[in-house]
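> give me the fold of what follows.
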Amino acid sequence: MNGLVAFIQQLFIWGYFLLVIGMAVRVIMRRLPVGVTLAWILVLIVFPYLGGALYLLFGERFLGVKRAQREARLRFVYLDSVPLSLPPIDWRRYHSAAEPLARLEAFVSGIDPVGGNRVQFIETAPAIIDALVQDINQAQSYCHIEFYIWQPGGATNKVVDALERAVERNVVVRIMLDAVGSSAFFGSKPYRRLTRIGVSIEKACPIGVIPWQLARYDLRNHRKSVIVDQRVAYMGSFNLVDPEFFKADAGVGQWIDVMARVEGPAVVQFDAVFRWYWQVECGTTLPDALPSAPAAAGSALLQVAPSGPDVAKESILNALLQAIYGAKVSVDIVTPYFVPGEALEHALKIAARRGVRVSVIVPEKVDSFLVRHASHSYFSSLLEAGVAIATYGKGLLHTKAVVVDDSLAFFGTVNLDLRSLWLNFEMTMIIYDAPTVQQLAKVLAAYRQDSSEVHIEQWRQRSALSRFIENIVHLVSPLI
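Purely as a prediction, here's the structure:
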């Protein structure tokens, strides 16, 4: 018996060393960012067997063989077919960082900036839902809808009713919802109502366990967009939920969101991205051809910037860094989940130290213990560098925006955490038009008035236990 126990102990010990060494080599050979690599190695050392399983499930951006093949084949089919006539852009009219930023994003995504657009920012859930219903009621050809979360019930039933009326007018409705985020919707009464009348509803990023299927639970489609007849597009942070009921028991208050309503040629680009991902997800060719591009509706120069694990690594992160390093006067950030990582942290600190006013607004309460403490672990170094941090107390501020010098902005679904920057399928609208950026800046200024500044002296007085928890969570923050 003693010999058997000793054998099992030796087997466990050798298994531990072989697993840690083997998985560590695999991690190192992936050439991930240093912080991410070290965090995974720490997890493998502390939890070797569990850590190895977690790495295989969550450590690599594996999209599945069949999906990757479809994506490679279709990536530019729709984007190249966008019927836009793009006049030369006089970049002297825009921020000095605008032209190199636009070139960088066009290199990554293949999508050029386009002018002639009009943007309206809608700031409350009732107003967003009413605007969606009004535009769906005017649909004549199709409605394309994409959300991370669609929670059935409440005010969202107005959208279901509008879609039913649209189908009665022979409008084609296609809906793409994240398989995990919208799991409550599938099988719900609204789902049955819509599928019964012929609405196509696809699960984005379905979970599979076999190699040719998407096998990572945390690679999610985090986009939120609606396109109606290529006449109007909506995009932003708002999930299709009724904030009065959504996560009401989470103790963080109602979720605060903004959606942008866009008219003009950029709508075609939003629609092209939807069509591209629809065909990647379901593998079927859409029957209707792209209609002609809409006429100019305003003067805003916009660039559609989809990001995700299927495009160049850190694509949206690099764009953000490019803009922050080009800031001259101010950088204003609003994000619900703030775990910036080393590159963004250094960019913000450098900007503050060279005299740029850097402001970060985050919710006072968030719905994740790990994210809350990981976020707090960055506060001290940022405050010491001169970055202003404020906490919003009137609900879970879910808007995601970065405004540079009140003349250049990022708006959409990207949180300033490594999950959004690396893993999720996201959608950003880069705004180069100063008057439109200033509209967004007013929204952020209103948030600031309802926020409390974090003072460095007070922050230093928090408990030793809080600091310890933050530092522990910081070690694995690259993985959150």
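
> could you use CA atoms for every contact and neighbour count after this?
OK.

> surely Val171 meets Cys143?
Yes. Between Val171 and Cys143 there is a contact at 7.3 Å, judged by Cα atoms under 8 Å.

> out of these two, which sits in the more crowded spot?
Neighbour count, other Cα atoms under 10 Å: between Val171 and Cys143, Cys143 has more, with 24 against 20.

> how is the more buried one assigned, secondary-structure-wise?
Under DSSP: H, G, I helix; E, B strand; the rest coil, Cys143 falls in the strand class.

> please generate a structure for the following sequence too, so the two can be compared:
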Amino acid sequence: MKKTAKIAVFLILLTVLIVVSYIMRDHSFFTGFSILFSVTALFIAVVISLENRHPSSTLAWLIVLALFPFLGFVVYMFVGQSYRKKKMFYKKSLEDEDIYVRVENSLQQEKCEFGWMEDRQKQFLNLASKLGKTPVSFASETEVLANGDEKFAALFDLIDKAERHLHLEYYIIRHDKTGTTLKDKLIKKAREGVEIRFLYDAVGCLALSPSFISELRSAGVNMEPFFPVKLPYFNQKINFRNHRKIVVADGQYGLVGGLNIGDEYMGLSPYYGFWRDTHLKITGEAVNSLQLIFLQDWRHATGEKLVPEYFIHKWGNPGGKNQGGVQLIAGGPDNEWEVMKNLYFSMIVSAKKSVWIASPYFVPDEEIYMALKVAALSGIDVKILVPDKPDKKTVFYASRSYFGDLLKAGAEIYEYEKGFMHSKFVIVDGEIASVGTCNMDMRSFHLNFEVNAFLYNTKSISSLSLYFEKDLTFSKKMTLLDFNNRKLRNRVFESLARLLSPLL
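Predicted coordinates:
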């Protein structure tokens, strides 16, 4: 990557010299300015090609630069420079490893062959453990929270009962009725002496009022932004966002899932109406891993080194055949491997009977897309649940461009009509499931910091399956005939949006 960066700098200097020479010969400034951006777009195209990106991503950027040289240049400078990515996250990877080593004894698990598992489950568990660097717990309980009422009731209960410390991490926080209730409860606990750390995403919370933050800080809540972006300077940080939703109370209880903080997630938005989402409450030793993920993010955002006393549980010996396992795994651009994408891919290709997916944003990359088509062609029950109305129109139309081939292959696609469907989970064969913050899209796979709970033969998988089947009763099943008869305008929007899929 250093070589690529040097080439880019050389090309910039060469471009500037050419344009200055041209202008000095009495040609118009605007002509020289036009040449500057045209040649700049050309050098960016060369740099992108040298970076050996995925072909679809390379092609998407080249199309943008060809059609919109000026706009493409600006967008690339903000979000497209992958040669800086490794350097940007190298420090975080070192910090994460340091924290992991410091608490390794607390997270140590006795070695077990997991003899009761099938071979394909063992293979997936080995992959998940290697990519996620977190152990699986067979001594933890999980509870599915199926909407805002259940999630916020659980959240506020954990806050009310906390005695020592609270750790919260969210992508979006609204200063509305729900957000104010959270703020007031945190202020009350902080004044009671509870140690509170609150990490929020700087871009996701861009509209959050300064008074909300200042009130919490004044009360003693340690509230900090993740990856703050100082506009209008070009800054690639704007494209790498912390999409995680984590709560850890006293190191004993945890929450993870798709619900942010705000009235809309309680179903109070006039546009969205009922908000269908999924969260997970975790009790027991698996909370250690959720705590670890939070502390790694906190260390990167603040530089504060936190010690192992925040880990309450000791890892026990894996239990019997029917206890089930829970594993918390983080994925993000700081990881060498595309953690969530590879785990989703492994789940799909390991399926023997069924693959059920719920995702509000369905923009799979080529590998996931092919795996789903092959699974459907093989006779596996592939069901995909998506919203019937958009909250992000470009993503909405891009997702529909993938439906045709999936329907032809035999997959079933359902559009949720009761309200807005924001759940993010995958269930395979009713035996392995994943629920958390990761969508089935390229942004979650390649750009966002995500966290999911992976479940192995737990009772919560049955709960997720029942909720999924119930969701289908509030959904319209898409047919290939209906899809082929959609309006020409929609076809055009879908095709254009799909070109941008690798950038979404």
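
> what's the local residue count around Thr458 of structure 2?
Residues within reach of Thr458 of structure 2, counting by other Cα under 10 Å, total 22.

> which residues touch the closest residue to it other than its chain neighbours?
The shortest distance from Thr458 of structure 2 to any non-neighbouring residue, by Cα to Cα, 6 or more residues apart in numbering, is to Gly324 (4.5 Å). If you count contacts by Cα atoms under 8 Å, 6 or more residues apart in numbering, Gly324 of structure 2 has them with 138, 455-459.

> got TSV for those, with secondary structure and distance to Phe70 of structure 2 too?
As requested, the contacts of Gly324 of structure 2 are exported to TSV (DSSP: H, G, I helix; E, B strand; the rest coil; distance: Cα to Cα, whole Å):
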residue	secondary structure	distance to Phe70 of structure 2
Phe138	coil	55
Leu455	strand	47
Tyr456	strand	50
Asn457	coil	53
Thr458	coil	53
Lys459	helix	54
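
> tally of neighbours for the aligned partner of Glu367 of structure 2 in structure 1?
Counting by TM-score structural alignment, Glu367 of structure 2 corresponds to Ala343 in structure 1. Here the count is done by other Cα under 10 Å, and Ala343 of structure 1 has 12 residues near it.

> element containing Ala343 of structure 1?
Ala343 of structure 1 is part of helix 341-353 when elements are defined by DSSP states H and E.

> report all helices and strands that that helix contacts.
If you count contacts as 3 or more Cα pairs under 8 Å, 6 or more residues apart in numbering; DSSP states H and E, helix 341-353 of structure 1 packs onto helix 315-325, strand 357-363, helix 379-385.

> which residues does it contact?
35, 317, 321, 324-325, 327, 357-358, 378, 382, 385-387, 417-418, 477-478.

> in stretch 456-468 of structure 2, what counts as buried?
456-462, 464-465, 468 (16 or more other Cα atoms under 10 Å).

> now stretch 279-299 of structure 2
Buried, per 16+ other Cα under 10 Å, within stretch 279-299 of structure 2: 279-299.

> kindly report the same for stretch 494-504 of structure 2.
494-495, 497-504.

> please enumerate the helices of the stretch 101-250 of structure 2.
Along the stretch 101-250 of structure 2, the segments classed as helices by DSSP state H, counting those that start in this stretch run 104-107, 119-132, 148-161, 177-191, 210-218.

> which one of those lies closest to Glu97 of structure 2?
Proximity to Glu97 of structure 2 (Cα to Cα) singles out helix 104-107 among the helices of the stretch 101-250 of structure 2, at 10.0 Å.

> about what we covered before: from the contacts of Gly324 of structure 2, pick the one nearest Lys6 of structure 2.
Looking across the contacts of Gly324 of structure 2 and measuring by Cα to Cα, the closest to Lys6 of structure 2 is Leu455, at 45.6 Å.

> structure 1: which residue goes with Thr58 of structure 2?
So, by TM-score structural alignment, Thr58 of structure 2 is matched to Thr37.

> what do we get in structure 1 for the residue nearest to Thr458 of structure 2?
By TM-score structural alignment, Gly324 of structure 2 lines up with Ala300.

> what's the local residue count around the aligned partner of Lys230 of structure 2 in structure 1?
When structure 1 is aligned by TM-score structural alignment, Lys230 of structure 2 is paired with Gly208. With neighbours defined by other Cα under 10 Å, the count for Gly208 of structure 1 comes to 13.

> with Asp288 of structure 1 instead?
9.

> ok, back up a step: next, format the buried residues of stretch 456-468 of structure 2 as a markdown table and append distance to Ala146 of structure 2.
Listed next are those as a markdown table, based on distance: Cα to Cα, whole Å:
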| residue | distance to Ala146 of structure 2 |
| --- | --- |
| Tyr456 | 19 |
| Asn457 | 19 |
| Thr458 | 17 |
| Lys459 | 15 |
| Ser460 | 11 |
| Ile461 | 13 |
| Ser462 | 13 |
| Leu464 | 9 |
| Ser465 | 12 |
| Phe468 | 10 |
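
> right, I'll call it a day here.
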